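Visitor: quick one: sequence and predicted model below, then my questions.
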Amino acid sequence: MTKSTENIEKKIEAQLEKLKQLKAQKQAIEARERTKKKEQERKDDTRRKILLGSYLIKKMNANEANKEKILAELNEYLTEDRDRQLFNLSPINDIQEKKYDTFEKEFKSFEEADSFSKRFLNNMNVFTSIKEINGLWTLKIAVEEFSDHYIELADIFYNPSYEELHTDDEDDQWEPDFDSDRKVTDVGLNGYPSGYDTSLTNRY
């Protein structure tokens, strides 16, 4: 190998080594960028959860019905006792010992199911869900066995006449409007209107 060829070989080796170092630097930069991106995503996710939690806590404090509904959802969602303690929920073992029945009722539209839920379930302290199944909207609740409202809820869901009877009850609450402009007839003690000529009523 000539001196000239040897010098060229050394230059090639030097360039290859430099290229190797540049590739390593590039990989290191890309790794840092990926780590930085993941860290930012983690921070964004944490902030998102904090903001959502703050919103839900504010919503719970503003309305008792919202609070009970959110706690009912957390009761189903949280499976670690240390997490459940943060919301004063019963230990998971106590929950698992309880038995629940699922009540379902089908409706032709979401609006119909939602209206039924608001009319009859708002004061029952139960978590409701409405889902579309096979073209019908199904209103569903989970009811603890032997709970205070178990029988009443069963009647609401499975008595075909319940809604009709309840509507009749609402109609029975109608009261006459005594402040209207309609003419009121003054009836005397004899059962006839005031000023009525009774001279002919006892002819026979």
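Guide: Good, I have the coordinates.

Visitor: could you use CA atoms for every contact and neighbour count after this?
Guide: Fine.

Visitor: quick one: neighbours of W137, just the number.
Guide: By other C-alpha atoms under 10 Å, 20 other residues sit near W137.

Visitor: moving C-terminal from the helix or strand harbouring it, which element do we reach first?
Guide: Using DSSP states H and E, W137 sits within strand 136-144. Downstream of strand 136-144, the first helix or strand assigned by DSSP H and E is helix 150-158.

Visitor: what is the distance between that following helix and the centre of its chain?
Guide: Per C-alpha atoms, centre = their mean, to the nearest Å, the displacement of helix 150-158 from the mean C-alpha position of its chain is 21 Å.

Visitor: elements contacting that helix?
Guide: In terms of contacts (3 or more C-alpha pairs under 8 Å, 6 or more residues apart in numbering; DSSP states H and E), helix 150-158 is packed against strand 100-107, helix 162-172.

Visitor: which one of the ones you listed is the most hemmed in?
Guide: Most buried of the helices and strands packed on helix 150-158 by mean neighbour count (mean count of other C-alpha atoms under 10 Å) is strand 100-107; its value is a mean of 15.

Visitor: want to compare, so here's the second one:
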Amino acid sequence: MASFEEKIAAAEKRAQEAAKQVKQLKAKRDMVEARKLQSLLKGQRSDDTRRKILVGALVLDMMERDESTRQRFMDRLDKYLTRADDRALFQLPIPEEK
């Protein structure tokens, strides 16, 4: 028959193993949740990119069809775009650096 100390030691060992298993399961759960969140964010980014492409296509079409619309958008782009490479896409003058 096992002594109380042996029973306590065995119970403590089982408790440590259970705590280790709980820790592993929590880590696995956190990884699964992180993957789900990453997938959701990727989908949101994809949707955002698609919206921008579609709106951009519409705006470009509007600019091609109507000169006054084109000029209004070009005026807005001239004020909005600051990076030289972005401005070059629309053949806008590149301001000199200060």
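Guide: On my side now, so go ahead. Bear in mind the structure is a predicted one, so any value in this text is a computation, not a measurement.

Visitor: report the angle between the strand holding W137 of the first structure and strand 100-107.
Guide: 160 degrees (axes from the mean of the first three to the mean of the last three C-alpha atoms, to 10 degrees).

Visitor: next, the buried residues of strand 136-144 of the first structure.
Guide: For strand 136-144 of the first structure, a neighbour-count test (16 or more other C-alpha atoms under 10 Å) marks 137-141, 143 as buried.

Visitor: which residues in the second structure does that strand align to?
Guide: Alignment of strand 136-144 of the first structure against the second structure: no match, by TM-score structural alignment.

Visitor: likewise stretch 82-90 of the first structure?
Guide: Going by TM-score structural alignment: stretch 82-90 of the first structure matches residues 85-93.

Visitor: which residues are contacting that stretch?
Guide: 74, 78, 81, 94 (C-alpha atoms under 8 Å, 6 or more residues apart in numbering).

Visitor: still on that earlier bit, tabulate the helices and strands packed on helix 150-158 of the first structure in TSV, adding columns for distance to R48 of the first structure.
Guide: Formatted as TSV, those follow (distance: least, C-alpha to C-alpha, whole Å):
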stretch	distance to R48 of the first structure
strand 100-107	34
helix 162-172	43
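
Visitor: re the thing from before, in the match of stretch 82-90 of the first structure, what's buried?
Guide: For stretch 85-93 of the second structure, using 16+ other C-alpha under 10 Å, the buried residues are 87, 92.

Visitor: how long is it end to end?
Guide: This stretch, stretch 85-93 of the second structure, spans 11 Å end to end (C-alpha to C-alpha, to the nearest Å).

Visitor: quick one: the helices in the first structure?
Guide: Applying DSSP state H to the first structure gives helices spanning 3-62, 64-77, 81-85, 92-97, 110-120, 150-158, 162-172.

Visitor: and R14 of the second structure, how many neighbours?
Guide: Neighbours of R14 of the second structure using other C-alpha under 10 Å come to 12.

Visitor: how close does the alignment partner in the first structure of it get to K18 of the first structure?
Guide: In the first structure, R14 of the second structure lines up with K11, judged by TM-score structural alignment. Per C-alpha to C-alpha, K11 of the first structure is found 10 Å from K18 of the first structure.

Visitor: identify the contacts common to the two.
Guide: If you check K11 of the first structure and K18 against C-alpha under 8 Å, 6+ apart, no residue is contacted by both.

Visitor: hang on, the earlier thing: put the buried members of the contacts of stretch 85-93 of the second structure into a ChimeraX selection.
Guide: A single ChimeraX command is used to select the members of those judged buried by 16+ other C-alpha under 10 Å:
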select :74,78
